[in-house]
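K.L.:
How does the following fold in three dimensions:
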Amino acid sequence: MVQKIVTLVFPLFVSLGLLAQNTANKPALSLESRTLVSTGNQLPFWMQMNQLGMVDGSDAFQQLVVLHWLQQPQELDPEQWQFSYGLSVAGRLSEHAVLQPNEYWGRLHYKGWYLHAGAKGEPVFANGLSMTNGNMYLSNNARPMPRVGFGTTNFQLFRSGWLSRFAFDFEYNEYFLLDDRIVDDANLHHKRLDMNYTIAEGWRLSLGLDHWVFWGGTSPTHGELPGFEDYLRYVLGHTGSENAPETDQNNVAGNQLGNYAFSLTREAENSSVELYWQHPWEDGSGTRFENMPDGLWGVSWKQHQPHQLLEAMVIEYVNTRHQSGKYHKEPNPDKPGEVMGNGRDNYFNNSVYRSGFVSYDRMMGLPLFIPGFNADGVSSGFPNTRLWAVHQGMNGWLSEQIGWKTLATYSKHYGQHWAEYPRPKELLSLAAQVDYYLPTKPLAFSLKLAYDNGAVLDSGFGAELRVRFTLK
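P.N.:
Below you'll find the model as predicted:
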């Protein structure tokens, strides 16, 4: 079914795109070589994470060759049909050599709306300095999943009066999970709504809701799970039908999880600042904020003037330790016959969809969640879901040709509420990068050094040399 949908929809988008193509914008083509090496048995954290799933962290040495092909309008015209598309292919030489398409997508734009088909990475947030790319649930840590969907960006219902201060970002997607998973042929539904309000000139408040649902497929324990016949139950968050597993009938259909997002942005003449907070939820207790201590807090600052010594900076704190408490429907020792607790949310894990919130063995969002694997080498979810971390990233320019970037993350990991580590595991991850752009040729060189120390990943040093040639 998935292959048929992709086979039918993607060529249709390409055909529509050829009709809507703006010939004034030529595609950009780039070729990239990346050599990675580590003193340990695996690459350091900041050499393997947030790389669109191209880097295999378990190999201490690997050579990557990446081809990028991108076409998109320089500016979207709401009165014209316009088309954008992208393709990236990665070849990796290592103990686990592979040749894989990472991105292949087309997007048709008209009047602020778009139709989408294919696998596409997320827009880079805060110059790539964020630990989460600004979203706990969907960073660029994993290989992009193919999807079909539609959405709008900065859509306004009203053009005048105080109601014109409101704008909306919305998207509705169905993802296809093509990797090996414990539940075969599962699907992933996603919808997001952000309401943006201009408080005053230069000030904007954003309130958002992110909703994800794993649905359908064939489970080795529960057999064939309800599919399209229960689609509205999945999308609307209703309880499971009589054909669903007992846990779905007692709660909601499928594996439902989501995120509340809040941000405040100040746009000044020379710089901008964004404060953001995201609150995760796995069930009703999370939607009622019973897990209130958990979430992502961040601040992002950026200068508008190019080639400044300090161009941008991000500071983030994330906590997932509370999870609505350590008890979940357990006998109450003080009140016989009653149960207590709505906790043990066990973020990004599920008793039916046991592979967890992963794409091709990588966490889709917060990269500090590292999956475990069963005897067949298939993701079996996250053995550690309780952690806290602080992160800081900076970048800038030493000259118009020389840029720099640093990342520093410290985290502490506790296991799960019913399977705590004997003592917390710590991880310190550091990275520094220097970029050099030739002034007269479309050629750039990058050198990254990284270091890990702790019990979560192998301690050690790593280095990466990157060469990129761009043809426009």
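
K.L.:
contacts and neighbour counts: CA atoms only from here.
P.N.:
Noted.

K.L.:
Next one: the spatially closest residue to Phe61 that is not a sequence neighbour from Lys448, what distance?
P.N.:
The shortest distance from Phe61 to any non-neighbouring residue, by Cα to Cα, 6 or more residues apart in numbering, is to Val37 (4.4 Å). Val37 is 11 Å from Lys448, where distance means Cα to Cα, to the nearest Å.

K.L.:
to compare against the first, here's another:
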Amino acid sequence: AGMKHEGSPIVDDRLSGGDMIRSANARPIPGVRAGFAGFQPVPLTSGWLEISGELEYGRFADDGWWRDHSALYNGHVAQGEWMVYRRMHLRTDPGRPLTVTLGVQCASQIGGTTTYYRDGEIAKVEHRGHKVADFIKILAPVEKGAEDYVLGNTLGTWDLKATAVVRGGWSLSGYFQWIWEDGSGMAKLNGWDGLWGIELKAPSAAAIVSGVVVEYLDLTNQSGPIHWAPGDHPSTSITSEATGADDYYNNAYYNAYAYYGMGMGRATVMSPLYNTDGYMSYVGNRTRGIHVGVEGRIGRVGYRVLAGWRKAYGNGYEAMIPARRSTSLMAEASMPLRSVPGVRIGVQGAIDRGRLPANASAAAVSLTYSGLWR
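P.N.:
Purely as a prediction, here's the structure:
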């Protein structure tokens, strides 16, 4: 119970640009969680199959942030939302030369009250109260009718990672996270959308190069540009459906998938925090990007370098003209102090160049302690 960041089951949190559903970009929301302690053997499989999973119920504590930062002119603001996160991953025996991990993640927003604004006036208020039964139903959302299709807003990923041990004890991994925001994405009708990565790990963390990650992100398909649901238009004579404009991390009823304005998914997609006009959704979720991470140790000095490039074309419904780009670089170095065991001193510098959102630079000096106080 409480607020605690849990690492991604697929990507390396130190070198990756972040998990698609639950990264370290935003602080964790307060909640209660239960699940397996890491991967555990599946009974009757003689150790060749392991399982990992968890279930979390959380409560967003950022109502004031959304209310204070919104322009309250067009769009909507939700208050009192809850989140339900669940995942399950299966992994083959990690002691063998080839290991495969397969699984799914789901995050849902439910409950709360949504206020809709049109030209600065309140157009509608919807109270989405929640019952105890809703916290059970949300685990597998079902159709509810013409005006309320599915309980809550659910997004997630299909995850796959394969790791092979190669010459000298090095491990080489390839992985993907296929994001989905509705049924079209679940059926993989959104083309090549998703995160694709390669990871190389040395057998020793003391190697000059102990880890390398290269990732490609593509979110430009979004199941096509058109979304048409007859239930949204009760008087229409067009009864066919077109499931597209997935508009990842945005929703027509709930707040954007963010906490205090910071995206809870991958940071490559610019968070709503950076919108300066009071627009409360992601403006650039139709994006492509490349990310590289390298770490290692030279003598007693550990280092890490992260670099990325991204280009955003807009979101699922509105184009960004012209498209915006940005390039980011971060480098850090740290070393232990021999005179005080457990203490490390570090320096870090970062720079951004581009319009997602703007040019920026920063530097930090850190002093950290890890161990037991005696």
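
K.L.:
ok, back up a step: shared neighbours of Val37 and Lys448 of the first structure, which are they?
P.N.:
By Cα atoms under 8 Å, 6 or more residues apart in numbering, Val37 of the first structure and Lys448 have these common neighbours: 463-464.

K.L.:
Counting neighbours, what do you get for the counterpart of Trp82 of the second structure in the first structure?
P.N.:
Trp82 of the second structure maps onto Asn187 in the first structure, with residues paired by TM-score structural alignment. If you count neighbours by other Cα atoms under 10 Å, Asn187 of the first structure ends up with 19.

K.L.:
these two touch, right, Asn187 of the first structure and Leu178?
P.N.:
No: the pair Asn187 of the first structure / Leu178 is not scored as a contact, 9.1 Å apart, by Cα atoms under 8 Å.

K.L.:
my read is Gly284 of the second structure is in a strand, agree?
P.N.:
No: according to DSSP: H, G, I helix; E, B strand; the rest coil, Gly284 of the second structure belongs to no strand; its state is coil.

K.L.:
ok, it touching Ala267?
P.N.:
No: Gly284 of the second structure lies out of contact with Ala267 (Cα under 8 Å); the separation is 11.5 Å.

K.L.:
Same drill for the two, tell me which one is more crowded.
P.N.:
A count of neighbours by other Cα under 10 Å puts Gly284 above the other of Gly284 of the second structure and Ala267, at 27 against 17.

K.L.:
Glu121 of the second structure pairs with which position in the first structure?
P.N.:
So, by TM-score structural alignment, Glu121 of the second structure is left unmatched.

K.L.:
which ones are touching Leu471 of the first structure?
P.N.:
By Cα under 8 Å, 6+ apart, the neighbours of Leu471 of the first structure are 28-30, 442.

K.L.:
Are any of the residues you listed buried, and if so which?
P.N.:
Neighbour counting by 16 or more other Cα atoms under 10 Å classes 29-30 among the contacts of Leu471 of the first structure as buried.

K.L.:
Can you give the contact residues for stretch 229-247 of the first structure?
P.N.:
Under Cα under 8 Å, 6+ apart, the answer for stretch 229-247 of the first structure is 189, 213, 215, 222, 225-226, 248-254, 256.

K.L.:
start to end distance for that stretch?
P.N.:
18 Å.

K.L.:
to the chain's geometric centre, what's the distance from it?
P.N.:
26 Å (Cα atoms, centre = their mean, to the nearest Å).

K.L.:
same question, stretch 325-332 of the second structure
P.N.:
Using Cα atoms, centre = their mean, the distance between the centre of stretch 325-332 of the second structure and that of its chain works out at 19 Å.

K.L.:
swap in stretch 323-335 of the second structure?
P.N.:
For stretch 323-335 of the second structure, the distance to the chain centre is 19 Å (Cα atoms, centre = their mean).

K.L.:
In the first structure, which residues correspond to it?
P.N.:
The alignment of stretch 323-335 of the second structure onto the first structure (TM-score structural alignment) covers residues 424-436.

K.L.:
The matching stretch: which residues count as buried?
P.N.:
425-436.

K.L.:
same thing with stretch 4-21 of the second structure?
P.N.:
Neighbour-count burial for stretch 4-21 of the second structure, counted by 16+ other Cα under 10 Å, picks out 8-12, 14-21.

K.L.:
and of these, the nearest to Glu50 of the second structure?
P.N.:
Glu50 of the second structure has its nearest neighbour among the buried residues of stretch 4-21 of the second structure in Pro9, at 13.0 Å by Cα to Cα.

K.L.:
For the stretch 251-400 of the first structure, which segments count as strands?
P.N.:
Remark: strands assigned in the stretch 251-400 of the first structure by DSSP state E, counting those that start in this stretch are 255-267, 271-281, 295-303, 312-319, 328-331, 339-342, 358-359, 362-363, 386-397.

K.L.:
Now render those as TSV, adding distance to Gly106 of the first structure.
P.N.:
Output for these, formatted as TSV (distance: least, Cα to Cα, whole Å):
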stretch	distance to Gly106 of the first structure
strand 255-267	26
strand 271-281	29
strand 295-303	30
strand 312-319	31
strand 328-331	44
strand 339-342	43
strand 358-359	20
strand 362-363	24
strand 386-397	31
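
K.L.:
mind putting those strands in JSON lines, distance to Phe348 of the first structure and mean neighbour count included?
P.N.:
Conversion of the strands of the stretch 251-400 of the first structure to JSON lines gives the following (distance: least, Cα to Cα, whole Å; neighbours: other Cα atoms under 10 Å):
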{"stretch": "strand 255-267", "distance to Phe348 of the first structure": "8", "mean neighbour count": "21"}
{"stretch": "strand 271-281", "distance to Phe348 of the first structure": "10", "mean neighbour count": "21"}
{"stretch": "strand 295-303", "distance to Phe348 of the first structure": "13", "mean neighbour count": "21"}
{"stretch": "strand 312-319", "distance to Phe348 of the first structure": "14", "mean neighbour count": "22"}
{"stretch": "strand 328-331", "distance to Phe348 of the first structure": "17", "mean neighbour count": "13"}
{"stretch": "strand 339-342", "distance to Phe348 of the first structure": "16", "mean neighbour count": "16"}
{"stretch": "strand 358-359", "distance to Phe348 of the first structure": "9", "mean neighbour count": "24"}
{"stretch": "strand 362-363", "distance to Phe348 of the first structure": "9", "mean neighbour count": "26"}
{"stretch": "strand 386-397", "distance to Phe348 of the first structure": "11", "mean neighbour count": "21"}
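
K.L.:
That's all I had, so thanks and see you.
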